[in-house]
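Chemist: pasting a predicted model and its sequence here:
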Amino acid sequence: MRLKLPEYSGKDYFVWAVTLLPFTMALNSIIFGSRYFTDGTIFLPTTLISAFVFTLDFTACGGIALLLRRRMPHEEQTSRRLFLMIFCFVDLSGVFLLTLFHGYEIFPSFNYTFNEKGFIWAYVCMAIINIFLTLLMEGISRYNNWRENLKETEQIKKTFTQSQLLGLKSQVNPHFLFNSLNTLSSLIQEDEGEAEVFLNEMSKVYRYMLRGDDEQLVTLQTEVKFIGSYTHLLEKRFGQSLQVKLCIEEEDLEKFLPPLSLQVLIENAFSQNSMTKAKPLVINVCSNSTNEIRVCNNRQPKMISNDMDIESGLDNLVAKYRLLNAASVVINDEETQRCISLPLLREKGGEA
């Protein structure tokens, strides 16, 4: 079992390494004066002893800092946390200094007796060092958090961009466009009125997917409206072999979800399953006022080439919710049915 030392900022022991020698030399020069530098029997042992004491003090202060951060993690508690940290550190350092000063009296070769004035000077210096190191560690911790948040923000943007590209890939690729145009061509020959409706719905689908905004969330109402046009194209192409049924509670329509989420799940379903008029693929999209929307389909697996990455869109959607710090996407696979539950967010900030 590895011993894990407490770390507050991630750079604690780098700071310890940088400050260890200057601190021990300054402290011992206060205690012994010029003898510390001129007497080799004092210099080496006292440097090692004070370095050991400083390390114990530094590690104990790190443990206290972590404990206080766990107890007071919120931004508005920062001032109180820093005050308590400094208070505890100064008190604890006083105990260690007192132990060190009296400990030196044990060694006859040091020829040292407790010096109250020297202790007071050392204690004042130690208090100043504690205040400086506390603020330094807090600054480093905040900088690291800022870097992590910046990295996470960039990752969110990257994931949303990839998601949009995946959505476009599934629709704008030549196969989908060819199939849509082929269906349109057939309708023109059979029913010009229906062909006009199909073309109108097709333009809505492409307009939504090629929209120029960078919104990370849209209302469920907007997404459902898009899905209505999207499924119209699919149902005209597959006929009764594919059935998409929507059952959405009105109060859920103003909640939010990432754009193209439902399209990803519907595409995932018909990409993996076979469908015929006798055995149609039925996809149910339902919400029930529980801050989630469920997309369920009967399972009729078809043979899929190994080089087809059919789950990439779903994986991307799961990562997107994780980066939004929202509730997780729940995937429930049974023998005859797959259900995927997407959290609905109450506001654009991402709160479920």
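Modeler: Okay, I see it. Note that the coordinates shown come from a computational prediction; the quantities given were computed from them, not determined experimentally.
Chemist: when you work out contacts or count neighbours from here on, use the C-alpha atoms and nothing else.
Modeler: Noted.
Chemist: how long is stretch 164-184 end to end?
Modeler: When the termini of stretch 164-184 are compared using CA to CA, to the nearest Å, they are 25 Å apart.
Chemist: what about residue 284, how many residues close to it?
Modeler: 18 (other CA atoms under 10 Å).
Chemist: residues contacting the spatially most central residue of the chain?
Modeler: Ranked by distance to the mean C-alpha position of the chain (CA atoms, centre = their mean), the top residue is residue 323 at 4.9 Å. Residues near residue 323 by CA atoms under 8 Å, 6 or more residues apart in numbering: 152, 155, 156.
Chemist: recalculate using a threshold of 10 Å.
Modeler: 152, 153, 155, 156, 157, 159, 317, 350 (CA atoms under 10 Å, 6 or more residues apart in numbering).
Chemist: what does the strand or helix carrying residue 196 contact?
Modeler: Secondary structure from DSSP states H and E places residue 196 in helix 192-209. The contact list for helix 192-209 (CA under 10 Å, 6+ apart) reads 164-165, 167-168, 171-172, 177, 180-181, 183-189, 210-211, 222-223, 225-233, 236, 259-260.
Chemist: ok, of those, which come out buried?
Modeler: In terms of neighbour count (16 or more other CA atoms under 10 Å), the buried residues within the contacts of helix 192-209 are 164, 167, 171-172, 180, 183-184, 187, 223, 226-233, 236, 259-260.
Chemist: which of these fall in helices?
Modeler: 164, 167, 171-172, 180, 183-184, 187, 223, 226-233, 236 (DSSP state H).
Chemist: run the angle between the host helix or strand of residue 161 and helix 192-209 for me.
Modeler: Residue 161 belongs to helix 116-172 when assigned by DSSP H and E. For helix 116-172 against helix 192-209, the angle by axes from the mean of the first three to the mean of the last three CA atoms, to 10 degrees is 160 degrees.
Chemist: use this one as the comparison:
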Amino acid sequence: MKTPFYISHKLIWISSISLGILTSIPKIVDHNFILSEGIADFGVTTGFALLIWYYNIYSIPAYTKKTGSKNVISPQLFIGLGVGLVLMFVLSSIQYYILSHLNFGPKMLMYEVRGVLINLTFYMFIHLLYQTYLNQQVVRELERSMSANLAAQYELLKQQVNPHFLFNSLNTLKYMVESNDTQSAEFIIKLADFYRFTLGSLKLNLLPLGEELQIMDSYIYLLKARFEEGLVVSLNLRREIYGSFIPPFTLQLLVENCIKHNIVSLEKPLHISIGQEDDYLIVSNNMQPRKISESSTGLGLENINQRYLHLSEKEISIIMNTETFTIKLPIIYEHTNN
């Protein structure tokens, strides 16, 4: 969670009151010192400083978020100066209304010059603080993303080079070779393709959906050789989203999750569908839970969710009822591999 930009109210009030006192000192030492004028001068400067503090604290972050500009000299600077001139005019007019014996012209000019100097000082200071804050947020987000990415990659590596999956695949291959199955050569090619894709994609943050589906094709082929008609995987995606992006092996991990927790047999086939709904990929399966599920860390779905949060600032959705288990993955249209 991001820490909001914040400047201590104590700092704001102390600095504003200090400015009011400093600007009143010349009047206090003047031998013609009039208490009411000193108080009015103090009030105008302090009030102006407080208003400019809060105006800039709100407007500078809002302008930066809206435009993305980090330049010190920007339209916001001139807008702020204009706002400051108007504020000082209003405060000076109130003072003149209270102390009508003052010469308004020279006083107004003095206040406006003072206001511009205060405004520029506060603007520069707050702009510097906000840019420092943004840089710190970027560093924290990078550190958090790197940490989560490393954890996700470790989990992916354990899943992809899963000894159980490799053992089952080799057992299936052994059976196919012993029975002179004509698909043995194709099985070996798919197994090699799957592990080649796996080792070649682990360091990527995002992968084109079309490439992810190629990996899935090899993976499903290997699973079908083992489960035969006990596993039915259907794909219903529009070709135009094949150029979108997805964290590597997301679909494979979800399919593996389905198999871990559900019965897969010729008598009770497991149906897994991969489709699309608006801006989401939908992975759904019929619920036929095992009495004893395969061992699982329980981190698979959480890691996928964390990767989506870091890469797209969107969460996956999990929808479960007595008949189906569904995962909704936000479609990522923008490439962010670094």
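Modeler: Received the coordinates, thanks. Here the structure is a predicted model, which means the values were calculated and not measured.
Chemist: what sits against residue 312 of structure 2?
Modeler: 306, 330, 331, 332, 333, 334, 335, 336.
Chemist: please say which position in structure 1 it maps to.
Modeler: Mapped onto structure 1 by TM-score structural alignment, residue 312 of structure 2 lines up with residue 325.
Chemist: for that match, give its distance to residue 225 of structure 1.
Modeler: For residue 325 of structure 1 relative to residue 225 of structure 1 (CA to CA), the value is 26 Å.
Chemist: how about the contacts of residue 312 of structure 2 in TSV, adding neighbour count and distance to residue 292 of structure 2?
Modeler: Formatted as TSV, those follow (neighbours: other CA atoms under 10 Å; distance: CA to CA, whole Å):
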residue	neighbour count	distance to residue 292 of structure 2
306	20	27
330	23	31
331	21	33
332	23	35
333	14	39
334	13	41
335	16	40
336	13	40
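Chemist: now those in JSON lines, with distance to residue 182 of structure 2 and secondary structure?
Modeler: Compiled in JSON lines, those are given as follows (distance: CA to CA, whole Å; DSSP: H, G, I helix; E, B strand; the rest coil):
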{"residue": "306", "distance to residue 182 of structure 2": "43", "secondary structure": "helix"}
{"residue": "330", "distance to residue 182 of structure 2": "40", "secondary structure": "strand"}
{"residue": "331", "distance to residue 182 of structure 2": "39", "secondary structure": "coil"}
{"residue": "332", "distance to residue 182 of structure 2": "40", "secondary structure": "strand"}
{"residue": "333", "distance to residue 182 of structure 2": "41", "secondary structure": "coil"}
{"residue": "334", "distance to residue 182 of structure 2": "43", "secondary structure": "coil"}
{"residue": "335", "distance to residue 182 of structure 2": "41", "secondary structure": "coil"}
{"residue": "336", "distance to residue 182 of structure 2": "43", "secondary structure": "coil"}
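Chemist: circling back to that earlier point, now list the buried members of the contacts of residue 323 of structure 1.
Modeler: Judged by 16+ other CA under 10 Å, buried ones among the contacts of residue 323 of structure 1: 156, 157, 159, 317, 350.
Chemist: save these as a markdown table, and put in distance to residue 284 of structure 1 too.
Modeler: Below are those laid out as a markdown table (distance: CA to CA, whole Å):
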| residue | distance to residue 284 of structure 1 |
| --- | --- |
| 156 | 29 |
| 157 | 30 |
| 159 | 27 |
| 317 | 19 |
| 350 | 25 |
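Chemist: any idea which of those residues is closest to residue 100 of structure 1?
Modeler: Closest approach to residue 100 of structure 1 among those (CA to CA): residue 156, at 51.9 Å.
Chemist: give me the nearest residue to that closest one, chain neighbours excluded.
Modeler: Spatial nearest neighbour of residue 156 of structure 1, excluding adjacent residues (CA to CA, 6 or more residues apart in numbering): residue 323 at 6.1 Å.
Chemist: confirm residue 73 of structure 1 sits in a helix?
Modeler: No. Residue 73 of structure 1: not assigned to a helix; according to DSSP: H, G, I helix; E, B strand; the rest coil it is coil.
Chemist: just give me the neighbour total for it.
Modeler: 13.
Chemist: which one in structure 2 is aligned with it?
Modeler: In structure 2, residue 73 of structure 1 lands on residue 66 (TM-score structural alignment).
Chemist: how near is that match to residue 59 of structure 2?
Modeler: For residue 66 of structure 2 relative to residue 59 of structure 2 (CA to CA), the value is 10 Å.
Chemist: with residue 236 of structure 2 instead?
Modeler: Going from residue 236 of structure 2 to residue 59 of structure 2 by CA to CA gives 48 Å.
Chemist: between these two, which one's more packed in?
Modeler: The neighbour count for residue 236 of structure 2 versus residue 59, taken as other CA under 10 Å, is higher for residue 59 (15 against 11).
Chemist: that one touches residue 67, doesn't it?
Modeler: No. With contact defined as CA atoms under 10 Å, residue 59 of structure 2 does not count as touching residue 67 (12.0 Å).
Chemist: just say helix, strand or coil for residue 113 of structure 1.
Modeler: Applying three-state DSSP: residue 113 of structure 1 is coil.
Chemist: oh, I was asking about residue 205 of structure 2
Modeler: Under three-state DSSP, residue 205 of structure 2 comes out as coil.
Chemist: how many residues are close by it?
Modeler: With other CA under 10 Å as criterion, residue 205 of structure 2 counts 19.
Chemist: aligned counterpart of it in structure 1, please.
Modeler: Residue 205 of structure 2 maps onto residue 216 in structure 1, by TM-score structural alignment.
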